[in-house]
Each structure stands twice: as structure tokens, then as C-alpha cells.
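K.L.:
coordinates only, sequence not included:
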């Protein structure tokens, strides 16, 4: 706060205004609508999983859904924050900062994929705009297959 009682962005802050700061703070990092829909469908199919968990204890990254025995990590990526090739639109204000942030997020995503793959995990990534039922179907089939279940043809 300034001496006059007005909000001021700290030096080097990403928030260009108090309203922008409130808006950015309101964005969820977990339990988004697409995540909840997919989780409900997967749960209804009888699978259990960890939510917002680290697949590897020493890896400071969390997956949206973790199936530990099957070694499957599921990420439901937001179109803006993860640079969706279909829906990402560069911001009009402070574009350098936000574009760099999204680029770092994408780089970290690829690094996470590689680390998990090297340790025997299978990574499933979905965009938030993909149909929840098809995402859930793929998750269920993949986890059951990794658990060694025989799947009937046509599933």
C-alpha cells in the first residue's frame, strides 16, 4: 500500500493493477472443472487414485491424478498456462513476462515427462478443452492395461 492507501505493485511484480492481481490469484491450480469431471468419470469406472500428488517423492511436481501401482501420471493442462497450440492467445499486457512464463511451463512439462518416463512411469496429458468422457475412457483403459487386465476387443 502506498502512503495514500492505494495499492501499488511491488517492484518487479507481475501484477499490473490491483484488479489484475485479484484476477490472477483467483485462478485455480487444482480442482478445475475439467479435472473434476474427468476424476468423477474415472472414479465411477471403479478406479482409485491420488489427487494433486507427486508421482516421485523427490520430484517437486504434482500430477493431477496419480495411479501409483500402475505408474500412470495424468495431467490435465490448461490451454493458456501450458500453451495449447489451438487456444493459446498471447496476452496484450505485459506480454513478455507472460509469454516467457508459458514457455517455461511448457519446458518444465517436457522435462517432467522425460523424468517420469525414465523412471518407468507413463504420462498421459490432456488439454482442458478435450471431451472429459474420452479422456476418462483413455485413462481407464491405460491403467487397466498397465495393471495387467485383459481388455475385451472394441473397448
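P.N.:
Good, I have the coordinates. The model shown is predicted, which means the values in this text are computed figures rather than measured ones.
K.L.:
When you work out contacts or count neighbours from here on, use the C-alpha atoms and nothing else.
P.N.:
Fine.
K.L.:
from the chain's centre, how far out does the lengthiest helix in the chain sit?
P.N.:
Scanning the chain for the longest helix, with DSSP state H as the assignment, gives helix 95-118. Between the centre of helix 95-118 and the centre of its host chain there is 11 Å, according to CA atoms, centre = their mean, to the nearest Å.
K.L.:
Would you mark the buried spots in it?
P.N.:
98-99, 102, 106, 109, 112-113, 116 (16 or more other CA atoms under 10 Å).
K.L.:
one more structure, for comparison:
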């Protein structure tokens, strides 16, 4: 499929995509902060969780449904499969390795999927807090 954007337009669009401080991460941060739950977003520890909740030693990952192959709503790409499928499989493998590393360090690991937080962020994050 031919790209419908010019090289400059595509470059500008791609430059705006961020891996940190996504809207879901901001929602979670604001909720935890409002509940006065001590946490750190993007802690620099092995395993790279999106958030670390100190009181319960819990590492939290906010996974995008496409990128991390959500078991509930992942749709396999229809084009460029030779590129996308290995890339997504590498991400899933890295997720498993990161989870193992964090558990070996004594952390509880919690995954929140993009579709869960988009559907109802407040109840999704409050369920997380109740699990703590």
C-alpha cells in the first residue's frame, strides 16, 4: 500500500508519537496521585515498568493492545506481515522477560490493557488499587 502522506507529513506525524506519558499513563498517574498513593512513573529499574508503587512493591505495565498482542482484542495486521508479526512477537517475548526479571527482584507485576483503561479508566485503576 502506498503512503498517502508526503515524506515531511509522515515524519511530522511519527515524531509526535511518544512511548512515555501516554494519555493512559497520565490518567493512571493523576488517579494514584489523587489517592495519595506513592508511586514513580517510568522508574529506571531492570524490567522497565510504566509505574512502580512503592508501598506494595508492585510494578505496573500499561500495554497497548496492538503492540503487546492483547489476548482479548488483538487483530493481526493485514499488510506487511513479514515486518509486523516478528516485531510484535519480539515485544511479547520482551514483556515475558521483563516480567520474569521483576518477579525475581521481588515485585508483584500487574498488566493493564489499553482497552480496559480506555473503556473506563477510573474503575480500571481503582481495581488496580484494590488489588494492592
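P.N.:
Structure's in. What do you need? Remember, it's a predicted structure, so these values are computed and weren't measured experimentally.
K.L.:
right, and residue 117 of structure 2 touches residue 127 too?
P.N.:
No. Applying CA atoms under 8 Å, one finds residue 117 of structure 2 not in contact with residue 127, separated by 10.9 Å.
K.L.:
And these two? Which one has more around it.
P.N.:
Per other CA atoms under 10 Å, whichever of residue 117 of structure 2 and residue 127 has more neighbours is residue 117, with 20 against 11.
K.L.:
Contact partners for the more buried one?
P.N.:
Neighbour list for residue 117 of structure 2: 24, 124-125 [criterion: CA atoms under 8 Å, 6 or more residues apart in numbering].
K.L.:
closest to residue 37 of structure 2 among these?
P.N.:
Out of the contacts of residue 117 of structure 2, the one with the shortest distance to residue 37 of structure 2 is residue 125. That distance is 11.8 Å, counting by CA to CA.
K.L.:
residue contacts, the residue mapped onto the closest one from structure 1?
P.N.:
If you follow residue 125 of structure 2 across to structure 1 using TM-score structural alignment, you land on residue 136. For residue 136 of structure 1, the contacting residues are 38-39, 41-42, by CA under 8 Å, 6+ apart.
K.L.:
Repeat the analysis, applying 10 Å as the threshold.
P.N.:
Contacts were defined as CA atoms under 10 Å, 6 or more residues apart in numbering; by that measure residue 136 of structure 1 touches 37-45, 126, 142.
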